[in-house]
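*Asks:* just a sequence and a predicted model for now, questions to come.
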Amino acid sequence: MKKSSLVRRGGLLAAVVASVVLAGAAPASAAPGDGSAYGVKVDVKLLGQDAVKAGPFAAANTAGPTSSSLAKVDLTGILKAGAINAEAKRDDNSGAVTAKASTADVTLPLLKAALGNVGIKLVEAVCTATQKGVEGSTKLVGADLGSVGAVDAAPAANTQIKVGLGTLNVATIILNEQVKNPDGSLTVNAVHVKLLGEGLNALGSGDVVVSSATCGPAAPPMPLASGAGLWIGLGLLGAIAVPVGTRVLRRRSAQA
């Protein structure tokens, strides 16, 4: 048998070995970490009015679109906002996920009866997932909650402010709400207004969320099919496939 034919057969066997090596080194789950973000979401029923469901506005996702923006939102009697920017991105080499949403010039007319004029110049939620874990934060610029007054620019996680109207608690404002989800991801809602009911003197029921980001857990780092992982895989392939091809060639030569 010709030597060129033997070399081709040795190469074919090396290719088979390569497929086994690559398959064995692939992570158990090829899906990378997920992330998402949006600017505003409303689901409320104000006293004596029809239910309003709107949003999420300017939604972004690691699966695409990874960024989104909107010039303004105007929901009469509920919320007004200026520019919204959201993004959700992952680094396929490190597995890290970052999600962020920012909403400018927010006013909340739905709270005017209880608190007066409520306004925030900028509302930002950030969530980051790395191999070390998942963490989130909120930034508020120029926040004035009417009769409640100014609040911290970086409120502690799950800061709650009770909103009263007369003798009733009609709403709760949660700043830097951080929710740990069953799948291991974290949701950060920079501002979450919860209306508590539809009874006498109540404002209504439902939820308003301003700037939300969800991420994690991070994906396995350095996939074999790209970056440094590819070179490691090729090194392993060379160490195994070349000796195999050489042994095949020597056996065939001995039989010729």
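*Replies:* Nice, thanks for sending it over.
*Asks:* CA atoms for contacts and neighbours, from now on please.
*Replies:* OK.
*Asks:* for K41, see how far away the closest residue to H192 other than its chain neighbours is.
*Replies:* With sequence-adjacent residues excluded and distances taken as CA to CA, 6 or more residues apart in numbering, H192 is closest to V209, at 4.5 Å. Note on V209: its distance to K41, by CA to CA, to the nearest Å, is 5 Å.
*Asks:* just to revisit the earlier point, quick one: contacts for the residue nearest to H192?
*Replies:* V40, K41, V42, N189, A190, V191, H192, V193 (CA atoms under 8 Å, 6 or more residues apart in numbering).
*Asks:* second one coming, line it up with the first:
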Amino acid sequence: MKSSLVRRGGLLAAVVAGVVLAGAAPASAAPGDGSAYGVKVDVSLLGQPAVKAGPLAAASTSGPTTNSTAQVSLTGILTTGVINTEAKRDDNTGTVTAKASTADVGLPLLKAALGTVGVKAVEAVCTATQAGVTGSTTLVGANLGSIGAVDSNPAPNTQIKVAIGPVNVATIILNEQIKNPDGSLTVNALHVKLLGGVVGSLGSGDVIVSSATCGPAAPPMPLASGPGLWIGLGLLGLIAVPVGTRIFRHRRTA
């Protein structure tokens, strides 16, 4: 009889403890993810082999959380200096931040259409909090050849057409912001899209410089606290005391 009561009391206590902990669990079991990279290239230029590279200097919240590359040189397409990336999560708040910064960017890919194109620094940043996901782009010393200087903090999805004569051969997208189906946000600071299939085109494909993706944020996994904790402890006491009393009475009877 004694062992049966002890087992019953232990089982009920375990159930109540499980209820307390379950009540403390957030709706989402894992915080959000984030990632970043410096350069990604996938282009097919007319009369030349396809070129694919990257994502280079990739970082993510699952590791490595930081990364870097000294320089990138893709003949006739892209040159860069140092690339630094990071993607981190604060488990206390669920906040996710991701950032990619690329220095000394050159785009010989566009020389035939615009002349010399260069940017001293290209940075993409995104942040996911409980309030939502936001992103931004910063360009330092940006000069797009014949197009001239551009805003250092361009509006989301700013598009610039690149033409040779009357023919549009490419589109430059600054501060490209893409809302993904999973609720995350991707920020591509600089995205060159080659428009293949048109007369006089340079080729087809994409060049992306400085990309960050994050979110949505998720709450941390706290220990039970607040009213839920006290209610659970109260229930545990209501169960434990009668069981202990019955065991004590049984011992006195024996």
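*Replies:* The structure has been received and is ready for your questions. Everything numeric in this text was worked out from a predicted model, so none of it was measured.
*Asks:* quick TM-score on the pair, please.
*Replies:* Once superposed, the chains reach a TM-score of 0.90 (TM-score structural alignment, normalised by the length of the second structure), with 250 aligned residues with a CA RMSD of 2.2 Å.
*Asks:* list just the nearest of the contacts of V209 of the first structure to G166 of the first structure.
*Replies:* Nearest to G166 of the first structure out of those is V193 (CA to CA; 18.5 Å).
*Asks:* run a quick neighbour tally on that closest one.
*Replies:* 22 (other CA atoms under 10 Å).
*Asks:* just the one 5 residues further on next, same as before
*Replies:* Using other CA under 10 Å, E198 of the first structure has 16 neighbouring residues.
*Asks:* out of the contacts of V209 of the first structure, which are inside strands?
*Replies:* Counting by DSSP state E, those place V40, K41, V42, N189, A190, V191, H192, V193 in strands.
*Asks:* the residues you listed: which two are farthest apart?
*Replies:* V42 and A190 (14.0 Å).
*Asks:* looking at the two, which one has more neighbours?
*Replies:* A190 (32 against 22).
*Asks:* so for the most centrally placed residue in the first structure, what's the nearest residue that isn't a sequence neighbour?
*Replies:* Using CA atoms, centre = their mean, the residue of the first structure that lies closest to the mean C-alpha position is G35, 2.3 Å off. Of all residues not flanking G35 of the first structure in the chain, C215 sits nearest, at 4.2 Å (CA to CA, 6+ apart).
*Asks:* would you mind giving the contacts of V209 of the first structure as JSON lines with distance to P65 of the first structure added?
*Replies:* JSON lines is the format used below for these (distance: CA to CA, whole Å):
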{"residue": "V40", "distance to P65 of the first structure": "17"}
{"residue": "K41", "distance to P65 of the first structure": "18"}
{"residue": "V42", "distance to P65 of the first structure": "21"}
{"residue": "N189", "distance to P65 of the first structure": "20"}
{"residue": "A190", "distance to P65 of the first structure": "22"}
{"residue": "V191", "distance to P65 of the first structure": "24"}
{"residue": "H192", "distance to P65 of the first structure": "24"}
{"residue": "V193", "distance to P65 of the first structure": "27"}
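*Asks:* report the separation between A212 of the second structure and S152 of the second structure.
*Replies:* 18 Å.
*Asks:* and these two? Which one has more around it.
*Replies:* When A212 of the second structure and S152 are compared for neighbours, A212 comes out ahead with 34 against 13, by other CA under 10 Å.
*Asks:* tell me the secondary structure at that one.
*Replies:* The three-state label given to A212 of the second structure by DSSP: H, G, I helix; E, B strand; the rest coil is strand.
*Asks:* which residues does the nearest residue to it once chain neighbours are set aside contact?
*Replies:* Of all residues not flanking A212 of the second structure in the chain, A36 sits nearest, at 4.3 Å (CA to CA, 6+ apart). With contacts defined as CA under 8 Å, 6+ apart, A36 of the second structure is in contact with 58-60, 85-87, 98-100, 210-213.
*Asks:* swap the cut-off to 7 Å and go again
*Replies:* A58, A59, S60, T85, E86, A87, A98, K99, A100, S211, A212, T213 (CA atoms under 7 Å, 6 or more residues apart in numbering).
*Asks:* and what about L21 of the second structure, helix, strand or coil?
*Replies:* helix.
*Asks:* neighbours around it, how many?
*Replies:* There are 16 residues near L21 of the second structure, going by other CA under 10 Å.
*Asks:* and the closest residue in space to it that isn't next to it in sequence, how far from P166 of the second structure?
*Replies:* In space, and not counting its chain neighbours, L21 of the second structure is closest to A224: 5.8 Å by CA to CA, 6+ apart. As for A224 of the second structure, its distance to P166 of the second structure is 66 Å (criterion: CA to CA).
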